[in-house]
Every structure is written in C-alpha cells, then in structure tokens.
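>>> fold the following for me, if possible:
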Amino acid sequence: MAYRKVKRLLSDRKRKICELDAESIAYYRRNPCIACEDLLGIRLIDSQKYILQESWNKPHVLWCCSRNFGKSFLGAVFMILKTILYENQAIYIVSSVGNQSKETFSKIEEIVLRIGKTAASIDSLQDIVEKETVKSTNNKTGFQHNPESFHVSFYNGSEIFTLNGKPDNNRSRRATLVFFDEAAFSSDELIAVCEAFATQNTEFKTSTDDMFNPETEKRKCPTQLVYASSQDDMSKMFYKHYKNFAKHMLAGDRDYFVADMICDCAITTYMNGKPYTPLLTKDKVEAAMKANPDKARREYYNQPTRDGGVNQIVKWGTIRRNESFYLPQLHFEPNTRIALAFDPARTTDNSILSAMRITNDPNWGYMGDIVNCINFVDAASKKGYKLDSNRQLGKIRENLLLYNGLANDYDNLDVLLLDQGAGGGGTSTYADGLLNDWTDKDGRKHRGLIDKEHDIYKGYDEIYPNAVNKLRLLSPKKYRTQMVEEFIELIDLGVIKFPYEYKQEFISMAKQIDEENQQMESYQLSIEEIIALQSIDIMKNEITAIYKYENAEKTTRTYALSKEKENDPNFHDDRFYTIIMLAHYLYKLRRGQTVQSTPQEKFDYNSAPSCVSNIDF
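Below you'll find the model as predicted:
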C-alpha cells in the first residue's frame, strides 16, 4: 500500500528552536524582573523589583511614590517589557500636559537606543529591543515624533503612543495598557476619558466553529490601568483611587495593587539585599521641608493636602486647573505687558515683588500669567531680616529696568502697585523714594514714578514734573476685601494662570524640527528661574491658606490666614497680598473691556430704494 509523503513545515531543529523560544517567553512573562536584566540589561533596586513583579498582571495598579524614586523610569521599563513579551499590545502614555508624556516616551527611546541621560546611568543596556522596532527608509530607529502623538511600533504588533492633556482629543481609542504619568496632577475628566480605553475584556473571543468553547481558551494578559504619581490633594481622582485600590488589596483582591513609597525608600536603597547608592539624599528633603513644608510633605512623604471646607476661598483643585506650562519671565520680552506689585516689609513679614504678564485673549479677554515672585531677603542676616529700604528701592529700580528693556522709561510697563500700609512704610519710604529721578549703575539717568491720582500726591506733578504716572498706591484697609473678592472671581473664571510646580532643574521641552516631527530637548533652569518657581509655589500655599470669616449676623466679612497657619511663625500672606493687588488691576482692565461695545456702522437710509423686487415695473 502506497503512502503519500507529507512535507514538513518545520524541521526538527527549527521546531526545537521555536519550542525553546516559547518556553523562554513564557518564563520571562512569569518573571519580569529577570526579563528586565536579561533582555534590557537593567538591574533594578529591590523596591522597584517588588513594584514591577506585583504590578505585572494586575488590572488596577497605583504607584504612589516620592519624588526621585524613579516612577517614570520604572514605567518606561514596565511598558517596554509589555510590548516585547506580549503581542498586539496598544499602550498609551497619558499626562496632564503633552510634554510630560513625551518625556516618558523619551525615556523609553533612550533605553531602547542606548542614548541620552537615561542610558548614561546604565552601563549594561542591551540592543535586543532595538532590533524589534519597525523601521523604514525614512525612519532608521522606528521612533516617530509627530507633534500630535509620539509613536513606536514593534514587529509583534505592539505599539506605544503618547497623548496630550486635552480630554476632547483623547476619545474613542482602545488600549491594553494606559499609563497615567503624574496622575495626581491630571484632571478628573482626563482620567475618566482615558480609563475608558481599557474597558474591553481581553478574554472575549468568538468563532463560528460549533466545537469552540471560550472557557477552554488560554487566559490572556488583562487590560491594565497604571497610575503613577506623588500625592496632591484629597479631592483628586488619584487619591480616591489610592484609597479604593488599597481597600481591595488589603481585602485580598488580586486585581488591585498599591505601592506607597515615601522618600525613605529612595534614601535607603538596597540591590539584591545589599545597601546601594541612594536615589535621593536626605539633605534635599530637609531643604525642601524648610522652604515649603506643605509641598515637601506631599512630594516626599505622600501626605495629600486637605481642603479646608466652605470657608476656604480657593481650593487646590482650582489652583491645579489654572496651572499651565510656561517658564518664569525675568526680563523684558517682545510683545509683552508687565504689571508689578510690591508689598514692603523690614523685619517680621516678607518683602515681596510679584510680576504678572498681561495678555489679551480673543476668547477670554485680558488674562494674567504670574511670571515672577521675588523676596527681598538679606542673605547676610542670621535672623532672616529683609534688606534695608535703600537697597530694596535699588532692587525695585533694577527690576523696573529689566522688565522695561531698552525702551524709554517705563514704556513697556503697565503699572507698579504699592501697598501704602504704615507697617511697611509704603508711602513715606517707598512711594516718596520713587519720586526723584535716579541714576543706574551704568551712569544713565532715569525718571521717577508718581501716583497723580492719589490724594497725597495731588499737585506734586508740579514739584516732580519728570515723574511718570505709573505708580498706584493701594490702601489695605480700604480695598482688601474688594481685592480678595475680585481675585476669587478671576481665578474661578480661569483668567489668572500659574506655572506648574517646580520639580527638578531639568525640564523636557518639545522642539519643532519640521511640520511632521518634534524633538525632545532638555532645558536646564537657571538659579533665578528655580527661585521664581519655588516662590510662586509658596504663593499658591498662601492662597489656599486664606479663609473667609463672618460675624454672627453675617453682615461683615474678612479674609485672613487660617487659625492653624496664623500661629505658624514661618507662614505669611505677603505673596497673597501682591497677587490680589495684581488681580485688582486685571479686574479693572477687564471691566473696561466689557463696558466698551463695538460701534455699529452707520447706514444712510435716505439713499435706500423704496421697493426691492425682481419685477421690472
């Protein structure tokens, strides 16, 4: 009897190789920490290994980690391993701003291509993943940098994308993994929209075969939602997930994992059970605690801030909503308008000069960006006293020149607002001191400043004819309540903006190369920019520490620091006072803008025809 010879698709040798490959992949899928060392050439510290192993196949994962713990780096490792060990993965990186998600994507690129700062700290990086990226003649690396979304794809069908922080642009997508970077600072709407990407059950499968039984199919890796951040405030979705996930985890639900790593885990590190070089030094934490305790407790000890109820005039959620990405402005820039506000002090309080950049938005009208905040402290004073009034006047004049540029005196400045309260000597010391002409360090003479509208200086334009009328004195007793309420209205409208919180001296910025590509560049903040950002962060703390107090009849109301902060000798409200002065000026600009109506074009009806018709009479 003759038998037909069957042609083998695989030789025994090739079949053996495929079986070994399958066994290796299955082994690495069970042991991601070993895969990290063998496939990527990265050895993690013990606490990072614990997080990676426990988060590997959990549908709901939350990493609440201190600053400098390496959240974004660990997230990059996590996503790379997912893409190469599982086929057809669709991974999205989401953050409150596009640059943050692109920075995390850049860490993935640096690990895969073995370039940049990330690769410089790891000597043993492998090239295995680099060979798995899909390349083309126009793209030699496989990493695409389209301004709308960075993207990389792999030969096994897996892909990684970045998304910006606009919820309306991030709908109707499907993902196997969504990684929320700095999730505590993302809006609740953005998180809710992007969580819907991973609602599809990966176990769902169908077939026309009558013998098909989905219950006998192999289990697949579930869709995952990973939230990575330090804490912010208790009203944010991140903190709500933190509580909810922790309850499920403690109850024994294997679908949930929460890691809470405070700064001690980054200061005292271990690798393979032995002490290792720390990720963070204790002196940085102590310095942060001295500079801004509330912020340091959030970022280093994972202690979220609690809003103070109905009497707190501005919630942290409002502050976060009004933050946007821009750098401090320390000097004149073309096509900008600057308003300055100064609250003087000498001994107990802070002496603060704040700057607001005023822009005219076609949709929102006049808006104000807080671009600088300076404390005139005497560095040589052991008790923290401020500079003497002569040197403070000199600093004010220096900043007037910096923001004015090369134009004629004060042409590029809108106004200098000054608290005339007796405590800081606003009128007698500073307003009087600014009347006279003065000479700068280069020997050039400049004009003085005067408030011609104030009762004290009526008729002084004849005594000081050269002084420019761009100084405005504001009485705290007369205008404080009005200014606070104007500030509350403007910040609720979203027309007063703040830069994002200061986190590190290096920030990543997307630079446009051409119409289709961007390149991430690292920008090092100057010392002056860092000081400005840190001082603005303290300003945000002061804003959220102000409460409304009413008498029993509710006929009068005042605004002051909370009782807790009022008893703290290191806490002040001077930065808050400068921003409400700036808000008062912005409010006047906007009020003038809304009063003005667009004049309608007049039409001479005498020349109009008496009848309009297509019929020729």
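>>> make it CA atoms for all contacts and neighbour counts henceforth
Noted.
>>> now do the contacts for the spatially most central residue of the chain.
Residue closest to the mean C-alpha point of the chain, counted by Cα atoms, centre = their mean, is Tyr500 at 3.8 Å. For Tyr500, the contact set (Cα atoms under 8 Å, 6 or more residues apart in numbering) comprises 323-326.
>>> and of the residues you listed, the nearest to Ser172?
Nearest to Ser172 among the contacts of Tyr500, counting by Cα to Cα, is Ser324 at 25.7 Å.
>>> against Ile319, how distant is the nearest residue to that closest one once chain neighbours are set aside?
Closest residue to Ser324 apart from its sequence neighbours, by Cα to Cα, 6 or more residues apart in numbering: Pro499 at 5.4 Å. Distance from Pro499 to Ile319, counting by Cα to Cα, to the nearest Å: 10 Å.
>>> next: Ile358.
18 Å.
>>> which stretches of the stretch 201-350 of the chain form helices?
Per DSSP state H, counting those that start in this stretch, the stretch 201-350 of the chain carries helices over the ranges 237-250, 263-267, 282-291, 293-301, 316-321.
>>> including mean neighbour count and distance to Tyr547, could those helices go into JSON lines?
What follows is those, written out as JSON lines (neighbours: other Cα atoms under 10 Å; distance: least, Cα to Cα, whole Å):
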{"stretch": "helix 237-250", "mean neighbour count": "17", "distance to Tyr547": "24"}
{"stretch": "helix 263-267", "mean neighbour count": "20", "distance to Tyr547": "31"}
{"stretch": "helix 282-291", "mean neighbour count": "14", "distance to Tyr547": "23"}
{"stretch": "helix 293-301", "mean neighbour count": "20", "distance to Tyr547": "17"}
{"stretch": "helix 316-321", "mean neighbour count": "18", "distance to Tyr547": "13"}
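>>> one more sequence to fold, the one below, so I can look at both together:
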Amino acid sequence: MCGKKMTVTHNTTLAAVFLMTKMLLIPDYQVYISTNSAAQSIEVFKKLEDIALQRIPSFASANDLFAGEVVKSANSETGFIHNPAGHTMKLYNNSGLTTLSTNLNAIRGKRGSVLYDECAWQTEEQMAATEHFADLDSSFALSTSKIKYIRPKTMPLQLLYASSAGDVEYPYYSKYVMFSKKMLMGDPNYFVCDLNAHAIKNYSSVNGVLIESHLTDESIKKAMEDDPDSAERELFNRFRKGGGENAVVSMESLIRNSDLRLPLLCNDTGKKKFILCYDPARNFDGSVLSVWQLIEDKSIGYYLQLENVISMVDPGTSKKTPLPMPAQLDIIKDTMIAYNGARAAEWENIELYIDAGAGGGGISAVADQLMADWTDRHGNKHRGVIDPDHKQYETARKTYVDAMPIVHLINPKGFKALMYSDLEKVVKLNLMKFTEYDGKDHITVELPNGEFQEAKLSQEEQMALAQINLLKNEMSYMCRYESAGGGISYDLVRDKRNTMHDDRSYTAAMAAYALTTKRRKDLLTKPKEKKSVPVFNFRAPNIKK
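Okay, the predicted model is just below:
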C-alpha cells in the first residue's frame, strides 16, 4: 500500500496491522486516529494494543516484536498510555500513535499522518480540521551549518481512510470516487482498496495460501435478511442515497445526537420517567414499541433519550409477520412493568402512546384490553390504564373508574403530518438522543472520571441497540412531500417504499409529538421568573416658588 492519500473499505484490523508495520520500519512516523467519537478512536487504539500484546486468540501466530519496541515508563508497564485526553504510545524509533477527540478546536495544529476509521459519516468540517496535519513536508530540515551530505528523504505524511460505505452526501464518498480516478490515471499519491464480503470470504490467505474466512454464507445471508440497507453498506461497500433535500431528518443530525452508551432495559432507579410509543400491526406491516426516557434539563427543558425498541415479530413465520395480538399485549404489559420501576406507585413513571388507526387494532386489541385491572405472571395485581380524553371511552371512563389516565390514542389521519413536523423540529434542536452501535458484542463507554471502559453486551442489549439503528435508518429515509395544492405529506423515499417499513420511524414521530406537548405544557404552567429591575434612588428636588 503506497501513496499519500489512500482509502480502504472497510477493514480496520488491516489498517491496524498496516500502521504497526509502518511505525516499526519508519522512524519519526507519527500517526493520529480520527473517528466520529473519542470512544471509537480509543477502540481502534485498543485493537492495535491487543494485537501487540497477543490478546487476540484468533491471531495465533502473533509475536511480541512490536510490544518489545514500545517505550515503557514507570506509569505504564506496557507503554500503552490510557490518558482520557488521548490514548498514546511511542516506539524507540520515535514513531508513535495518538487518539484524537472530537473537539475540533482542541486538536488543530498537529502534524503527522492520520488514520480515519469508520469515517463515512464524518462531516466536511471534521475532515478539514485534521487533513491539514499532513500538509508539512516531512523531509524539510533547517540548519545553520553548511550541509556536508545529502539527507535521505523521509516517508511523506499520509492520510488513510478506512471505512465501510456511507451516504453519497458525505465527503468520504467524493474522496472515494476522486481517489479511484486518480489511481486509475496512474497518480502514485493515491491508492484505493475495496474489500467486500465476497473478497474476504473467498480470497483470505496467508503467504499466498487460502485460509478459511471468518465470514460464512450463512452470516452474510442473515445480515441481508435482518437489515438489507446496512448489509449493503457494511458488507458490500455500496453507498446509500438517503432522503436528500426533502429528508425529514438528516443523517448528520442523527449522528450528532448519537453516542456510545448502554441501552436501559428497565427503570433502574424507580424515579425515571418514560414515554412508550406503540404502532400496532397484525398482518402486513411491522408492529413496534419504542421506549424513550423523558429527561428534564435546567438549561433546555425536556428532551427524550431513546432506550429501547421492541419489534414484535413472530420468528416462526417466513415473512416475519407480527406476533398474534394477545402475545403483543403481554409484551406491552411486561414493558410497562419494567419501565415503571420497582418501589414506584402504579404507573407513575410512564405514559403510553398508541396509534389508533383502523388497520392496526390499537383500540380494540390493545387499549380496550388494558382498561380492566389485571394480574401479571408473578401474581401481582395491576390497575388498568385508559385514555382520559378519547371520545370512544366517554362511557368506559365511568365504568373503569380505577383505570389510570396514562394512555394517549393518536389518530394517524389527523396527526401524522403534525407528528412528523414535530420530529423534524425536535431533532434539529438536539432534543432527541440516540445510541451508536457497530454490531459488536461490546461497546466502549466513557466513565464519570473521563476514562473509557469496554462493556460487554447482553443479548437483550445487542437486540435493543440493533433495533435503534434500524429506527434511525428508517428516519433518514422519511421525506417531506409538498403537493401542487400546497398540502404536506410524509412518506418513505420512493425507491424504498417496497423494501422498507416506516413503523419504527413512526413511533419516533409519536415520541416527538409527545415531547412537544410536554414542552408546551411546561412553558405554559411554569411560573415566570421575576427579573430584578434596577431601581435608582433620587433625592426629591427642592422647588423654589
């Protein structure tokens, strides 16, 4: 691999081994790792560290050659320094590696080569702040004495982009296209390597001898079935084209409001507040329940944090149709109990929003069944719940007087446009927070003291994070259409309407509507702060008559 500017799609491990080799062979080779988050940069650093310290069992022939060249100190026995401000290591030949934070103002002005890992979603501003690291001529040397010999040229600084495919609107795509053209034209400063799933599965080798790949036909097929859009990008490096200019929510907004954190599968304190949004279906559509934590901030007021998304799919069906409604009702009840929390009054911590469209059965199959008191699987009795305002329950409210008024039935015909309009606004205002997930069985989370730690994920946590990714993906394909008469409608982008559902994004729109309602009530009911007005004391004038 050669050239000053290179793109590799999309093997990060290959990039780690490549950098280790260059740092060993080339003195004074400084490399910086740039990603979408500090935690992601540190994960790349730890991948290199694990290879060097022989912690990866699948790398059976790895040796300690690189680890022996790392400079040790009294504070670090291995030489791999885990500083919250930036993980770093240095070799005896003065080569080194440093992770970068996402604070652009704090990282400007450095000089060295840059590895952009999973950079398909980096913005123009992010890349511009770090690409200038490689502007310096590494062979430049200044001396006051006469040069008595010719100095050998040093390795030029390089920019290495390693990522799966992203969106055509982001700069990584334009670089991928431009670098490919430059390489094909014979420019030695550019190199592009496109490694898709078939290349890795069929042509993985050691010293020219084919080896068994870690990818299988079954795993590729399953990925395509579970999330075709993601599999196209992650496995086959096919760039996507989202909603474009008409998109309700841009990928940039979603990325800006996503962070690495564990999903919350229950109300762990019994004091947190949650909004549950349910879009029911039985036959032709998806049935989804999303769970949002309602958080009040002193500066910005209420905002939502997505904690879980439950897709009620019957795994026994070939076309992944929804579960029978009684089974869906059981899941809703279990979720209500989990997120209301232990040692909390009945339903004091949750509100339930249900789509009341005629086709989904939200009223007859769900809301009607929740009005009466019921007993859970552990024998505990719970009060029923009811919509306090819906006209269909005008007489039922007199019968089920003990039912808690926490249900909100939403008519999609009258509210869909309003809900998606609210969704567009609250995401732009950074009032909806999401998780970031790369499909692994662990994530790197930031601790309160600023350090980072690897957290193993349970099966339930992996499922929640994967479903949140699907919700974000659906949101990015929702578009705003304006008719000739001035009417506004919302739907999936045209080329996705036959291959993708919008149920997850619809629950996000319901949540945005709920948040907007909460913020409006909070604004109207909160007492206005009395602002002190400066009073100037003047002595009464003496007026002569």
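>>> need the TM-score from the superposition.
Once superposed, the chains reach a TM-score of 0.92 (TM-score structural alignment, normalised by the length of the second structure), with 536 aligned residues with a Cα RMSD of 2.4 Å.
>>> now do the contacts for the residue nearest to Ser324 of the first structure.
Here Pro499 of the first structure is in contact with 323-328, 370-371, 533 (Cα under 8 Å, 6+ apart).
>>> try 7 Å this time
323-327 (Cα atoms under 7 Å, 6 or more residues apart in numbering).
>>> what remains of those residues once you look at the second structure?
Of the contacts of Pro499 of the first structure, the ones still in contact in the second structure (both residues aligned by TM-score structural alignment, their matches' Cα atoms under 7 Å) are 323-326.
>>> need the buried ones from those residues selected in PyMOL.
Only the buried entries of these go into this PyMOL selection, using 16 or more other Cα atoms under 10 Å:
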select buried, resi 323
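>>> coming back round to it: need the helices of the stretch 201-350 of the first structure in JSON lines (columns: distance to Gln600 of the first structure).
Formatted as JSON lines, the helices of the stretch 201-350 of the first structure follow (distance: least, Cα to Cα, whole Å):
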{"stretch": "helix 237-250", "distance to Gln600 of the first structure": "49"}
{"stretch": "helix 263-267", "distance to Gln600 of the first structure": "64"}
{"stretch": "helix 282-291", "distance to Gln600 of the first structure": "56"}
{"stretch": "helix 293-301", "distance to Gln600 of the first structure": "52"}
{"stretch": "helix 316-321", "distance to Gln600 of the first structure": "37"}
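>>> on that earlier part again, now do the same for the residue nearest to the centre of the first structure: its match in the second structure.
Using TM-score structural alignment, the partner of Tyr500 of the first structure in the second structure is Glu436.
>>> now the strands for the stretch 351-500 of the second structure?
With DSSP state E, counting those that start in this stretch as the criterion, the stretch 351-500 of the second structure has strands at 374-375, 381-382, 407-410, 432-435, 442-446, 452-456, 478-482, 488-492.
>>> and the ones you listed: which comes nearest Pro326 of the second structure?
Using Cα to Cα as the measure, strand 374-375 is the one of the strands of the stretch 351-500 of the second structure that comes nearest Pro326 of the second structure, at 13.6 Å.
>>> just tell me the aligned range of the closest one in the first structure.
The aligned range for strand 374-375 of the second structure is 438-439, by TM-score structural alignment.
>>> ok, now which ones touch the aligned partner of Val288 of the second structure in the first structure?
Using TM-score structural alignment, the equivalent of Val288 of the second structure in the first structure is Ile352. Residues near Ile352 of the first structure by Cα under 7 Å, 6+ apart: 342-344, 373-376, 574-575.
>>> out of those residues, flag the one nearest to Glu453 of the first structure.
Taking Cα to Cα as the measure, Glu453 of the first structure sits nearest to Phe342 out of those, at 18.3 Å.
>>> that closest one -> the second structure?
In the second structure, the residue matched to Phe342 of the first structure (TM-score structural alignment) is Tyr278.
>>> name the element the spatially closest residue to its match that is not a sequence neighbour belongs to?
In space, and not counting its chain neighbours, Tyr278 of the second structure is closest to Leu289: 4.4 Å by Cα to Cα, 6+ apart. According to DSSP states H and E, Leu289 of the second structure maps onto strand 288-297.
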